[in-house]
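Enquirer: I would like to see how this sequence folds:
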Amino acid sequence: MKSKFLLFLTFLLVFSSCNFTENLNVKDDGTGTFALEMDGAGLMAMAGDKLSEGLNQKKDTKVIDSTFSFKEIFEAKKDSIAKLSPEQQAALKKMENFVMRIKMNAEKQQFLFSMDTPFKSVADLQNMMDGFKILNDLKGKSDNGGMANPLTDGLGSNAKVDYSYNGKTFTRSATMNKEALDKVKNDSLGMAKMIFASSKYTLKYHFPKAVKSVSNPDALFSADRKTITVEYPFTDYSENPEKLNLNVVFE
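Expert: Have a look, this model is predicted:
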């Protein structure tokens, strides 16, 4: 039943768009919050009732508003996690404070999916996506026979991403790993490219100081210059994560 639903969901993603947003909020003391968000309103517009049934497995439920922590996921997967290497377990440990939220309302054509976490330093976010890939592998093998889930795969990344902030400058640096790059090239005409062909990936970064300059020429500024936004087609970002590299200098 789950496999049939995922096939149905994949079909919908091919013919509708989803917007992914990387939302970063940095405070004066360097602490802040980080969130990965997906707006799947296009899915709800096409088949809200079927999507609700597939996720909730209750035909009479039209609204879903669910929140749970990654600690709960890890507890359910503790036996599998114990078999992982120390490095893989450490990568998952970084994700313990993430909270996942799903809001779905077929009548309002609303489908919002987010994962967010607080951080004590921007450096805490280094290579955070490693944990998502490991968790996706664990969930994929046990929950759906190894079949890819477009939702969680879409929030992943094909690169190592480093962040730094010292009050004067901020940098976001993505480096594509060879294995992921080869996979993307091999699938350049495959399902993944079809699924996200009309989707967008957006960076929305909020800082405590006004921005003097930013290296990315496509960045847009808020009126107070404390927020920058950069948007790219998702497939462009997936194949060339370096396009969203940033070097920000504050006033």
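Enquirer: CA only for contacts and neighbour counts going forward, please
Expert: Noted.
Enquirer: Strands along the stretch 51-200 of the chain, start to end?
Expert: 63-69, 99-105, 110-119, 159-165, 169-176, 200-206 (DSSP state E, counting those that start in this stretch).
Enquirer: With distance to residue 16 as added columns, please give those in TSV.
Expert: Listed next are the strands of the stretch 51-200 of the chain as TSV, based on distance: least, CA to CA, whole Å:
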stretch	distance to residue 16
strand 63-69	21
strand 99-105	16
strand 110-119	13
strand 159-165	25
strand 169-176	27
strand 200-206	12
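Enquirer: Of all these, which one comes closest to residue 234?
Expert: Closest of the strands of the stretch 51-200 of the chain to residue 234 is strand 200-206, at 4.7 Å (criterion: CA to CA).
Enquirer: So which residues make contact with whatever helix or strand comes next after the closest one?
Expert: Of the helices and strands lying after strand 200-206 in sequence (DSSP states H and E), the nearest is strand 211-214. With CA atoms under 8 Å, 6 or more residues apart in numbering as the test, strand 211-214 has contacts from 225, 226, 227, 246, 247, 248, 249, 250, 251.
Enquirer: Quick check: residue 250 vs residue 117, distance?
Expert: 25 Å (CA to CA, to the nearest Å).
Enquirer: go on, residue 199?
Expert: 24 Å.
Enquirer: in the stretch 51-200 of the chain, which spans are helices?
Expert: 70-76, 78-81, 86-93, 129-143, 150-154, 178-186, 191-195 (DSSP state H, counting those that start in this stretch).
Enquirer: Sequence B follows; please return its structure for comparison with A:
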Amino acid sequence: MKKLIGLAVVMGFMLQSCVTTEEVTVKKDGVITYAMDMDFSELLQTMPSANGGMSGDVKKALDLINGEELSVDQLLDISLLESKNPEQKKDSILKANPDLLKKTENLRMRVMMNDSIGNIGLKVIAKSASELNTSLANLKELSALGEGNGKKLDAPEFVKHSTYDWKKKTLQRTISVKPEDAAKSLGEMGQMAAMFTYRIKVSFEQPIKSVSYQDAMISQDGKSFVKEFKMSDVIANPKILEYKVELK
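Expert: Now for the predicted structure:
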């Protein structure tokens, strides 16, 4: 169970995904939904069955959380299931990280996992671009979840250091992180980056007038675009994820 929950919450495992999709949806009223979907089904199919080594209790727990959107509070409870005195351990973690639940209250994570399907999703719903920026920076609070199994859990630096600006029908994303810091935060897993794809999808309620990516694929209705990168290119230069979109 600990390995399973570690997989569910550590965003560094995105590098084991065949495709990681980062989706931003912007509403006219300024509400922005940020979602990251990590699909590692193809990788999972090449590995021995994970279910073979699971106990009946672990399988039952997995069935309960599969497909459900979980709060950080729920993830913390799950991560401590196999700990001795889980309630005491949780109290200790929250005492050491008093702002953990407050700073991550609009964060949800979803896990889908069996022999052939592997998918992890993260979602943040923000009332404004400013709130989204704060929420992404607060992803560092996920490291507290690692205190239940001795492993530090965290989000990629280029996600936590993303800033979105939305005004006058214009959305702009900037990133303030050095390549060496992005690579360092991912450790040895960054060496596998060339094998994987990072996809950006941005959607609006109005048609797009222009996108700073000249080769972006704009949808038929003109209200969204998709741009793909090699993960190795993202790590080498996180600023390639920056963009500016103007709406009609």
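Enquirer: Just flag the most distant two among the contacts of strand 211-214 of the first structure.
Expert: 246 and 251 (16.2 Å).
Enquirer: Between those two, which is the more surrounded one?
Expert: Neighbours per residue (other CA atoms under 10 Å) separate residue 246 of the first structure from residue 251, with residue 246 holding more: 19 against 10.
Enquirer: Tell me the counterpart of that one in the second structure.
Expert: Aligned by TM-score structural alignment, residue 246 of the first structure pairs with residue 243 of the second structure.
Enquirer: Residue 237 of the first structure too?
Expert: That one, residue 237 of the first structure, aligns with residue 234 by TM-score structural alignment.
Enquirer: and its match, what helix or strand is that in?
Expert: helix 231-236.
Enquirer: after superposition, how close is that helix to the first structure?
Expert: For helix 231-236 of the second structure, the mean distance from the matching residues in the first structure following superposition reads 2.2 Å, by mean CA distance after the TM-score superposition for the first structure.
Enquirer: from the chain's centre, how far out does the helix or strand following that helix sit?
Expert: Using DSSP H and E, the helix or strand that follows helix 231-236 of the second structure in sequence is strand 243-247. Centroid separation for strand 243-247 of the second structure versus its chain: 23 Å, with CA atoms, centre = their mean, to the nearest Å.
Enquirer: how about the residue most central in space within the first structure, what does it touch?
Expert: When CA atoms, centre = their mean is applied to the first structure, the residue found nearest the centroid is residue 155 (2.8 Å). Going by CA under 8 Å, 6+ apart, residue 155 of the first structure touches 20, 36, 37, 38.
Enquirer: Hmm, residue 17 and the last one touching each other?
Expert: No. With contacts defined as CA atoms under 8 Å, residue 38 of the first structure does not count as touching residue 17, sitting 10.4 Å away.
Enquirer: Give me the more crowded residue out of these two.
Expert: residue 38 (23 against 19).
Enquirer: Name the nearest residue to the more buried one, ignoring sequence neighbours.
Expert: Nearest non-adjacent residue to residue 38 of the first structure, counting by CA to CA, 6 or more residues apart in numbering: residue 20, 4.5 Å away.
Enquirer: Pick the one among the contacts of residue 155 of the first structure closest to residue 165 of the first structure.
Expert: Closest approach to residue 165 of the first structure among the contacts of residue 155 of the first structure (CA to CA): residue 36, at 19.3 Å.
Enquirer: what's the burial count for the closest one?
Expert: Counted with other CA under 10 Å, residue 36 of the first structure comes out at 19.
Enquirer: Tell me who's in contact with it.
Expert: The contact partners of residue 36 of the first structure, by CA under 8 Å, 6+ apart, come to 20, 21, 22, 23, 114, 115, 116, 155.
Enquirer: returning to what we had before: buried set for the helix holding residue 234 of the second structure?
Expert: By neighbour count on 16 or more other CA atoms under 10 Å, the buried set for helix 231-236 of the second structure is 231, 232, 233, 234, 235.
Enquirer: Surely residue 22 of the second structure is within a strand?
Expert: Yes. Counting by DSSP: H, G, I helix; E, B strand; the rest coil, residue 22 of the second structure is part of a strand.
Enquirer: Give me the distance between the closest residue to it other than its chain neighbours and residue 99 of the second structure.
Expert: Closest residue to residue 22 of the second structure apart from its sequence neighbours, by CA to CA, 6+ apart: residue 36 at 4.5 Å. Distance, residue 36 of the second structure to residue 99 of the second structure, using CA to CA: 23 Å.
Enquirer: Name all residues that make contact with the counterpart of residue 127 of the second structure in the first structure.
Expert: The pairwise alignment with the first structure assigns residue 127 of the second structure to residue 120, based on TM-score structural alignment. By CA under 8 Å, 6+ apart, residue 120 of the first structure lies in contact with 30, 31, 32.
Enquirer: will you turn those residues into JSON lines that also has secondary structure and distance to residue 186 of the first structure?
Expert: Listed next are the contacts of residue 120 of the first structure as JSON lines, based on DSSP: H, G, I helix; E, B strand; the rest coil; distance: CA to CA, whole Å:
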{"residue": "30", "secondary structure": "coil", "distance to residue 186 of the first structure": "40"}
{"residue": "31", "secondary structure": "coil", "distance to residue 186 of the first structure": "40"}
{"residue": "32", "secondary structure": "strand", "distance to residue 186 of the first structure": "38"}
